[in-house]
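*Asks:* coords please:
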Amino acid sequence: MLVAFSVAPSGTGELPLTGDDGSVSEAVAAALAVVAVSGLPYRLDSMFTTLEGDWDSCLAVVKAATEAAGRYGSRVSLVLKADIRPGRTGELTGKVARVEERLAASE
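*Replies:* All right, here's what the predicted structure looks like:
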């Protein structure tokens, strides 16, 4: 499965966010550190982090990443979207490659 998620803390947490521009990049970096050590394939973009793995592994990483970001606020917002295709692997890059092939063929 692929799981795309985004976390953002709000309020005051045990760890302070530096700067006064409203950025939560420190909290996102803490969440991504959890993702990086998980061993699951992932991709970061400007809005979401997408993981690939099985249900239990992906959701455990999302939970731990949410908790890491949550240390920066008294609450945390989580947006999650999943593409569940049992038996498929390599879809983190495979889905994009198939679309790019179709685009190239239509030119």
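*Asks:* Only C-alpha atoms from now on, for both contacts and neighbour counts.
*Replies:* Fine.
*Asks:* residue boundaries of the helices in the protein?
*Replies:* Under the criterion DSSP state H, helices of the chain are mapped to 25-38, 55-70, 91-105.
*Asks:* so which of these comes closest to Leu2?
*Replies:* Each of those was checked against Leu2 via Cα to Cα, and the shortest separation belongs to helix 91-105, namely 7.0 Å.
*Asks:* mind listing what's buried in the closest one?
*Replies:* 91-92 (16 or more other Cα atoms under 10 Å).
*Asks:* Then stretch 54-63?
*Replies:* Residues of stretch 54-63 classed as buried by neighbour count (16+ other Cα under 10 Å): 54, 58, 61-62.
*Asks:* structure for this one too, so we can compare:
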Amino acid sequence: MLAELQFVTVGSGEEQKELIAKTVDIIEKSELDYQLTAMGTLVEGDWEEIMTLVSKCQAVLLKESDRVISDISIDDRKGESNRLRGKVLEIEYALGRGLQTAGLT
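*Replies:* Sure thing, here's the model as predicted:
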């Protein structure tokens, strides 16, 4: 399963980057395969792993702010793994060249 996670806090005294850094730290410690992007974080894992991760991120953000808006997009495909890197490699193969992928490949 691939998931794109985006969190926005409302009513906190801290800048967004400081709070998002806390969620990225949680994601990194989860040991799931992930890729930070400018607009969110892509994560690969099973349903339970991803929902546990979302819950942990929400809890940390709610300690620091009055409101958390979470946008979660999920692509769940049976029997598939390593899709985070695999999907990028498929496009690079189709183009016949490497792409700028923020360290994904």
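*Asks:* what TM-score do we get after superposing?
*Replies:* Structural agreement between the two chains, given as a TM-score (TM-score structural alignment, normalised by the length of the second structure), stands at 0.86; 97 aligned residues with a Cα RMSD of 1.3 Å.
*Asks:* Centroid-nearest residue for the second structure?
*Replies:* Per Cα atoms, centre = their mean, the C-alpha nearest to the average position across the second structure is that of Thr41, at 2.6 Å.
*Asks:* and of the helices of the first structure, who's closest to Ser10 of the first structure?
*Replies:* Using Cα to Cα as the measure, helix 55-70 is the one of the helices of the first structure that comes nearest Ser10 of the first structure, at 8.3 Å.
*Asks:* That closest one vs the second structure, average distance?
*Replies:* Relative to the second structure, and after both are superposed, helix 55-70 of the first structure has an average distance of 1.2 Å to its aligned residues, where the measure is mean Cα distance after the TM-score superposition for the first structure.
*Asks:* so what's the equivalent of Ala31 of the first structure over in the second structure closest to, chain neighbours aside?
*Replies:* Following TM-score structural alignment, the counterpart assigned to Ala31 of the first structure within the second structure is Thr23. The spatial neighbour of Thr23 of the second structure that comes closest, neighbours along the chain excluded (Cα to Cα, 6 or more residues apart in numbering), is Cys57 at 5.2 Å.
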